[in-house]
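Novice: My questions concern the predicted model and sequence given below.
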Amino acid sequence: MICKTFKQKEKMREAGRAAATVLHKLCAMVEAGISTLDLDEAGGKLMKEVGVTSACRGYRAGSKVFPCYTCLSVNEEIVHGIGLPERRLESGDIISVDVCISCDGYIGDNCRTVPVGKVSPDVERLMRITEESLFLGIDQAVHKNRVGDVSRAVQNHVEDAGFAVITNFVGHGVGKTLHEDPQIPNYGQAGSGPRLKKGMAVCIEPMVNTKSSKVKMAEDGWTALAVDGMPSAHFEHTLLVDEERAEIITIPEGFEKAEHFFAASTSVA
């Protein structure tokens, strides 16, 4: 677990701002009729405009190499969805747009689930609860708290609402590499796990299914799907742990604080 120096924190802020700017602009392009490949290619162009590179494209997991600039997961797809020309968004869909970039050697990582046109009240509630659980987890990401405090805050809010947290994928530390210690599950016991320290950079990212936490992998070897075919939502921020409250660093250029889309804006800013 690496606590960042003053200079490293500045680099992380730059990376976070770039990642959030790309995500903000890319989400604005989501509309019925667009293909996920078109969105992914647009994400690659936005990264070039901002002066950063994708930390997803070329990512290796064993013998597999991730082919896309972004992760685009539609409806029952939970994470790591691949942009495809034949996958066109329809009104009523939801899509999780996950943007992870490298900026001057440092990683910025964030995700947001976006509705395509009008969605059902149940699906909108799924997105709201997932985003709220993210900010409740961030509330717990302070100096001397433990990872389990973050995990439990997320899990309690999700399960109290009748939804299911994904246990196969977790949040993580971040810095010069995409995945650093500690792992930050979206489930666990308060007071357990590694202690958080001022200066740590971490990604908190609740992934929430409508009913079941069970996951299966698509034939592409990357896309994780809800076994029951029900919708899944995913929200993520990169943040710096501090004494009183975490500093969210995935804030778009021109914005003073993190955007809230479904959660009440009275939570962590």
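Specialist: The structure has been received and is ready for your questions. Numbering: from 1, shown residues only.
Novice: When you work out contacts or count neighbours from here on, use the C-alpha atoms and nothing else.
Specialist: Will do.
Novice: How far away from the center of its chain is stretch 137-154?
Specialist: With C-alpha atoms, centre = their mean, to the nearest Å as the basis, stretch 137-154 stands 17 Å off its chain's centre.
Novice: Only the buried residues of that stretch, if you could.
Specialist: By 16 or more other C-alpha atoms under 10 Å, the buried positions in stretch 137-154 come out as 137-143, 145-154.
Novice: ok, now stretch 39-59?
Specialist: Buried residues in stretch 39-59 (16+ other C-alpha under 10 Å): 39-40, 42-44, 46-47, 52-57.
Novice: What about the residues you listed, which are in helices?
Specialist: Those of the buried residues of stretch 39-59 mapping onto helices are L39, D40, A42, G43, G44, L46, M47, per DSSP state H.
Novice: separation between the second one and P67?
Specialist: Note on D40: its distance to P67, by C-alpha to C-alpha, to the nearest Å, is 10 Å.
Novice: how near is I249 to L225?
Specialist: I249 sits 29 Å away from L225 when distances are taken as C-alpha to C-alpha.
Novice: er, D104 actually
Specialist: Distance from D104 to L225, by C-alpha to C-alpha: 33 Å.
Novice: If you count surrounding residues, which of the two has more?
Specialist: Per other C-alpha atoms under 10 Å, whichever of D104 and L225 has more neighbours is L225, with 25 against 14.
Novice: Please compare the first structure with the one that follows:
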Amino acid sequence: MIYLKTDQEIELIKKSALVLGKAHAEVAKWVKPGVTTKRLDTVAEEYIRDHKGSPSFKGFNGFPASLCISVNEVVVHGFPSGYELREGDIISIDCGVKLDGYHSDSAYTYPVGEVSDEVLALLKRTKRSLYLGIEKAFDGMRIGDIGAAIQDYVEKYGYSVVRELVGHGVGKNLHESPEVPNYGKRGKGIKLKEGMVLAIEPMINLGKKSVVQEKDGWTIRTTDRKPSAHFEHTVAVRKGKAEILTTFEYIEQVTANTSLMVDAS
């Protein structure tokens, strides 16, 4: 069942999303060579709890951390660890916050120091594809319109869209109906209605679309071990135009004067 949110519920999700956006920014300050991914997780959890929220991911189906931290060829669901970031890595940081009973969910992929032009282009275009998908997330459109916008854009650059992992509804539960694939056909799928709240999250590979799950039961990586990028916003379906509930504003205040800045254009 797809649960349509009231304006009051959407405001509660936005309140959660504000804490989430600022938590991401605190983590962004630490994304640099030599920092362990476990340190990033600690920074996020402390900020979220200090602001009366709880990390949505910690304990979700047994997940052990507050952040999903996915480096280089890891697509999503990587564990924080003692791994020290290295110059030239890319790192996807996916985080959720529960506040006053409602979840928000967003992800951002950073270059660590200087990365190749090829990889930086992957990040920029994956981020751009997120906004192209969001442009289709308004009342009367269909789920397939979102996926088609993302897929059509990234595939023209020779990238591939992960099929096994998709976006989702968000609200009182972290994962709700409907699923939101990053591929599809225009005019197909569930019709979007005002009050739906969706996490739209392109996961785009530099190489082939195929992925594999590691033995830990969580970590998903590309089979060809080429890099993968991931960006995500939580949005509310409205008439005429989606409302983006999460924010990258605070992240980009931190990264604006460094190579971490990834342009949406």
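Specialist: Sure thing, it's come through. Predicted model only: the values in this text are computed from it and were never measured.
Novice: returning to what we had before: helices - which of the buried residues of stretch 137-154 of the first structure land there?
Specialist: Among these, DSSP H puts G137, I138, D139, V147, G148, D149, V150, S151, R152, A153, V154 in helices.
Novice: between the residues you listed, which is closest to L84 of the first structure?
Specialist: Ranked by distance to L84 of the first structure (C-alpha to C-alpha), those are led by V154 at 31.7 Å.
Novice: Next, the contact list for that closest one, please.
Specialist: Counting by C-alpha atoms under 8 Å, 6 or more residues apart in numbering, V154 of the first structure touches S133, L134, L136, G137, N186, Y187, P206.
Novice: What's the match for it in the second structure?
Specialist: When the second structure is aligned by TM-score structural alignment, V154 of the first structure is paired with I150.
Novice: Check D93 of the first structure too.
Specialist: The equivalent of D93 of the first structure in the second structure is D89 (alignment by TM-score structural alignment).
Novice: Let me see the contact set for its match.
Specialist: V71, N72, P111, V112, G113, V115 are the contacts of D89 of the second structure under C-alpha under 8 Å, 6+ apart.
Novice: Surely the third one and I93 touch.
Specialist: No: at 11.3 Å, P111 of the second structure and I93 do not qualify as touching, with contact defined as C-alpha atoms under 8 Å.
Novice: So these two - more neighbours on which side?
Specialist: Between P111 of the second structure and I93, counted using other C-alpha under 10 Å, the more crowded position is I93 (29 against 25).
Novice: that's a strand at that one, yeah?
Specialist: Yes: looking at I93 of the second structure with DSSP: H, G, I helix; E, B strand; the rest coil, it is inside a strand.
Novice: in what helix or strand does the closest residue in space to it that isn't next to it in sequence lie?
Specialist: Ranked by C-alpha to C-alpha, 6 or more residues apart in numbering and with sequence neighbours excluded, the top spatial neighbour of I93 of the second structure is I69, at 5.0 Å. For I69 of the second structure, the element it lies in under DSSP states H and E is strand 67-71.
Novice: with the first structure superposed, average distance for that strand?
Specialist: Averaged over the aligned pairs, strand 67-71 of the second structure sits 0.4 Å from the first structure after superposition, using mean C-alpha distance after the TM-score superposition for the first structure.
Novice: wait, what's in contact with S228 of the second structure?
Specialist: Per C-alpha under 8 Å, 6+ apart, neighbours of S228 of the second structure: N72, E73, V74, V75, M203, I204, N205, L206, T222.
Novice: Now do the aligned residue in the first structure for the second one against R128 of the first structure, distance only.
Specialist: In the first structure, the residue paired with E73 of the second structure according to TM-score structural alignment is E76. E76 of the first structure is 17 Å from R128 of the first structure, where distance means C-alpha to C-alpha.
Novice: My read is that G148 of the first structure contacts G193, right?
Specialist: Yes: counting by C-alpha under 8 Å, G148 of the first structure touches G193, with 5.5 Å between them.
Novice: Please, where are all the strands along the stretch 151-269 of the first structure?
Specialist: Assigned by DSSP state E, counting those that start in this stretch, the stretch 151-269 of the first structure shows strands spanning 164-165, 171-173, 180-184, 201-204, 207-209, 215-217, 224-226, 232-234, 237-240, 247-248.
Novice: count of neighbours near A229 of the second structure?
Specialist: Residues lying near A229 of the second structure (other C-alpha under 10 Å) number 31.
Novice: so what corresponds to it in the first structure?
Specialist: Match for A229 of the second structure (TM-score structural alignment): A233.
Novice: Buried residues, stretch 162-170 of the first structure. List them.
Specialist: Quick answer for stretch 162-170 of the first structure (16+ other C-alpha under 10 Å): F163, A164, V165, I166, T167, F169, V170.
Novice: Tell me how far it lies from the chain's centre.
Specialist: Relative to its chain's centre, stretch 162-170 of the first structure lies at 13 Å (C-alpha atoms, centre = their mean).
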